[in-house]
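Colleague: Everything below, folded, please.
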Amino acid sequence: MEIKKLLTELCGLMSVVGFEYHDEEKLTALVAPYFDEHEYDSVGNHIFIKRCGKENAKRLFIDVHYDEVGLMVKGITDGGHLRVCMLGGLDARILPASEVIVYGKETLHGIVLMKPTVLMDGKEKEKLTAVPELLVDVGLTKAEAEELIPIGTPIGFEPAYTELRGSYIAGKGMDDKCCAIPVMAAVAVLDMKELDCDIYFSMSAREEVGHRAVSSAVFRIRPDAAIVLDVGFGLAPEGKKPDDADMKGGPIVTLSALLDKDFTDMVIETAKKAEIPCQPIVDAATTGTHADEIVYAAGGTPTVLLGVPLWFMHTANETVALDDLKYTAKLLVAIIREKFGRKDG
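Modeller: Modelled structure (predicted):
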């Protein structure tokens, strides 16, 4: 598996929340070869299934959300500029001058505009520009824009990726599509005949606007256990321990009152035995991830939460370390073998 190539291809897909279907054929082409079956439900979740061949096998549910933050067109000015609102929790500080793609009747490139700082007074410079005050310029007149860009059109970041020294990759959509890479890498090396579970890998929709879509998949599959993977905050100069994780320190293992303690303890012990670095971090109550929904859905599912450390969340340059993706893949393999390895020889 060429991790860098697959990472940029997967994260480069257009999957702005609510419009995940845009590149679904490309998504399927990238992920399906690692699995035996593929299903798609009415709320936009893609379920990829790997069978162990055992009748009445247990069901392991692995979740990664594949939607990403973006913008939506809500109006057009007399000058042809697009008024926008947020889809998901975008970091508004980084939007001015960002390159974006407008997915209208034609795919158009645009630039996010704001009042130049040289024209601002002191109070304006101190104020954080709100998203509704930003405009997107696509170079069209009002009449041209109205013809090509209906109200409600989604806008996403340009899929441009930069490799930094030290094997870091920066670009859009790492939250949360980068977490699919460890799952695919793990499935590629697991011998399913040695397991007593089928793996249901959900690339779930609409996480960035409320977490609820994943429940549809859980109710249908009714898993015996669940592993959720999402990005977590990597330690940056402005960050602090113990809330943030070290980049290249291995996957985050979340400790929370919501999550299954025995399963979580097993994950940490498995990492120690396999000498795989991991980083236990406390989210005492809710985790802000799909784990919050899965743990209660369909009568309840024992759930653990793993995280990949990430810099610059909800920007066009979300950054991950390839080492952390590799550590996470190794830990997934070890967890699955430990929990679901066949005991019948």
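Colleague: When you work out contacts or count neighbours from here on, use the C-alpha atoms and nothing else.
Modeller: Noted.
Colleague: give me the number of residues near residue 120?
Modeller: Neighbour count of residue 120, defined by other Cα atoms under 10 Å: 11.
Colleague: same check, this time on residue 136
Modeller: That count, for residue 136 with other Cα under 10 Å as the rule, works out to 26.
Colleague: what does residue 87 give?
Modeller: 20.
Colleague: what's the answer for residue 225, then?
Modeller: Using other Cα under 10 Å, residue 225 is surrounded by 20 other residues.
Colleague: is it true that it touches residue 302?
Modeller: Yes. Counting by Cα atoms under 8 Å, residue 225 does reach residue 302; the two are 5.0 Å apart.
Colleague: Also this sequence, please, to line up against the first:
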Amino acid sequence: MSKKSILNKKSMAFLEAYLNNAAPTGYEWDGQKIWMDYLKPYVDTFITDTYGSAVGIINPKANYKVVIEGHADEISWYVNYISDNGLIYVIRNGGSDHQIAPSKIVNIHTKNGIVKGVFGWPAIHTRDKSKEEAPKPENIFIDCGCKTADEVAKLGIHVGCVITYPDEFHILNNDSFVCRALDNRMGGFMIAEVARLLHENKKTLPFGLYITNSVQEEIGLRGAEMITNTIKPNVAIVTDVTHDTTTPMIEQKVQGKVENGKGPVIAYAPAVQQKLRDLITETAENHNIPFQRSALSRATGTDTDAFAYSNGGVASALISLPLRYMHTTVEMVHRDDVENVIKLIYETLLNIKEGETFSYFK
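Modeller: Presented below is the predicted three-dimensional model:
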């Protein structure tokens, strides 16, 4: 592939629109529509399932099926309790970080549209410095300017309304993409770009390619568990994010060393099929695509696990995008890594042969 940037104006406009749209776990469909609209020129057909996973398919009649996958959902909060004086207490929808909540503006999603609120917090002047209390899930609260529970109800807010952050996409220092929900809206973006490149470069694959954007990863890989049983793939290449461990307060002896800008991260784990992983690393080496490695104990914690252990076993691998500040509103990835993940998946697909079993016994 050419060394010039593969992210063009159209793809960047799609990325910004896709990220700026809220798609909390269980409520991903508007984001899926944006994703499918962008992907439509590059695939033959789509399938969707009951819970909202979406799949663009190239060569749908082929018997041998390869999945490339990301997940569509983002972490959020639920309204859990409304006090008599109109304050809203929350529970997590996914792995939302309570420590970043105080002073954040929020969008409360109601049938009447978005209602704004803020996570309040006692002023520094009023806190007892001898026993300062840290933010906890049970003590953070949202103030939407109401004095009573009835006022809150009149805004259309009730227990079960989902809550997201409004932070939008921007770029720092030309190459660092920053937004909430890069985990893992970037995955959906990157696999869509792979489909675009296959189309623009007029590549014909000897198998069916299932570009899969799964829902509900953040609460236990549930969307992938469902869609893999619908597709019944032979191979799955999953992409998600992983931690850049070079920022303060991260112990590299525990977390390993991964750095933004140094390339995709190829996972070593029991769920990762070793012959498929070797094909990926060899592809990277042959095409001078920089990459990093990570070792994951037991489970990968990504949709890789759901695909690998489905349908009697699916040859699966994980290519991760390094990311700083996961599950905050300022998640950060590097443009070069984004492009290199796209290139690595693209080139790997061109090396997969129809009918390949990746068997350890041949």
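Colleague: From residue 120 of the second structure, how far out is the residue lying farthest from the centre of the second structure?
Modeller: For the second structure, the largest distance from the centre (Cα atoms, centre = their mean) belongs to residue 130, which lies 40.2 Å off. Separation of residue 130 of the second structure from residue 120 of the second structure (Cα to Cα, to the nearest Å) stands at 21 Å.
Colleague: Distance of residue 28 of the second structure relative to residue 162 of the second structure?
Modeller: 12 Å.
Colleague: what does residue 144 of the second structure align to in the first structure?
Modeller: Using TM-score structural alignment as the criterion, residue 144 of the second structure maps onto residue 138 of the first structure.
Colleague: Might you report the residue contacts of its match?
Modeller: By Cα atoms under 8 Å, 6 or more residues apart in numbering, residue 138 of the first structure lies in contact with 81, 108, 109, 110, 111.
Colleague: Please repeat the previous calculation with a cut-off of 10 Å.
Modeller: 80, 81, 82, 100, 101, 102, 108, 109, 110, 111, 112, 145 (Cα atoms under 10 Å, 6 or more residues apart in numbering).
Colleague: Please apply the same query to residue 146 of the second structure.
Modeller: 85, 86, 87, 88, 117, 152, 153, 154, 155.
Colleague: Mind putting these into CSV with distance to residue 9 of the second structure, secondary structure and neighbour count?
Modeller: Below are the contacts of residue 146 of the second structure laid out as CSV (distance: Cα to Cα, whole Å; DSSP: H, G, I helix; E, B strand; the rest coil; neighbours: other Cα atoms under 10 Å):
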residue, distance to residue 9 of the second structure, secondary structure, neighbour count
85, 48, coil, 14
86, 45, coil, 20
87, 43, strand, 21
88, 41, strand, 26
117, 34, strand, 20
152, 42, helix, 22
153, 43, helix, 14
154, 43, helix, 10
155, 39, coil, 16
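Colleague: export these to CSV and tack on distance to residue 323 of the second structure?
Modeller: Compiled in CSV, the contacts of residue 146 of the second structure are given as follows (distance: Cα to Cα, whole Å):
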residue, distance to residue 323 of the second structure
85, 40
86, 37
87, 34
88, 31
117, 28
152, 37
153, 39
154, 40
155, 37
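Colleague: for the residues you listed, which one is nearest residue 189 of the second structure?
Modeller: residue 117 (29.6 Å; Cα to Cα).
Colleague: Could you report the distance from that closest one to residue 104 of the second structure?
Modeller: Distance from residue 117 of the second structure to residue 104 of the second structure, by Cα to Cα: 9 Å.
Colleague: anything in contact with each of these two?
Modeller: 142, 165.
Colleague: in the stretch 1-150 of the second structure, which spans are strands?
Modeller: Taking DSSP state E, counting those that start in this stretch, the strands of the stretch 1-150 of the second structure run over residues 45-48, 54-58, 65-71, 76-82, 87-93, 105-110, 113-120, 141-143.
Colleague: Out of these, which one sits most buried?
Modeller: Of all the strands of the stretch 1-150 of the second structure, strand 65-71 has the most neighbours on average by mean count of other Cα atoms under 10 Å, namely a mean of 27.
Colleague: tell me the average deviation of that one from the first structure after fitting.
Modeller: Strand 65-71 of the second structure, aligned to the first structure and superposed, deviates on average by 0.9 Å (mean Cα distance after the TM-score superposition for the first structure).
Colleague: Pull up the aligned stretch in the first structure for that strand.
Modeller: Under TM-score structural alignment, the match for strand 65-71 of the second structure is residues 59-65.
Colleague: Kindly reformat the contacts of residue 138 of the first structure as a markdown table and extend each row with distance to residue 210 of the first structure.
Modeller: Output for the contacts of residue 138 of the first structure, formatted as a markdown table (distance: Cα to Cα, whole Å):
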| residue | distance to residue 210 of the first structure |
| --- | --- |
| 80 | 32 |
| 81 | 29 |
| 82 | 26 |
| 100 | 24 |
| 101 | 24 |
| 102 | 24 |
| 108 | 29 |
| 109 | 29 |
| 110 | 28 |
| 111 | 28 |
| 112 | 26 |
| 145 | 31 |
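Colleague: Hmm, residue 57 of the first structure is touching residue 198, no?
Modeller: Yes. Using Cα atoms under 10 Å, residue 57 of the first structure is in contact with residue 198, at 6.1 Å.
Colleague: Could you tell me which residues touch both of the two?
Modeller: 51, 340.
Colleague: between the two, which one's more packed in?
Modeller: More crowded of residue 57 of the first structure and residue 198, by other Cα under 10 Å: residue 198, with 22 against 16.
Colleague: so where does the more buried one fall, helix or strand?
Modeller: Assigning secondary structure by DSSP states H and E places residue 198 of the first structure in strand 197-204.
Colleague: Which secondary structure elements does that strand sit against?
Modeller: On a contact count with 3 or more Cα pairs under 10 Å, 6 or more residues apart in numbering; DSSP states H and E, strand 197-204 of the first structure meets strand 37-40, strand 46-50, strand 58-65, helix 174-177, helix 180-189, helix 213-221, strand 225-233, helix 322-340.
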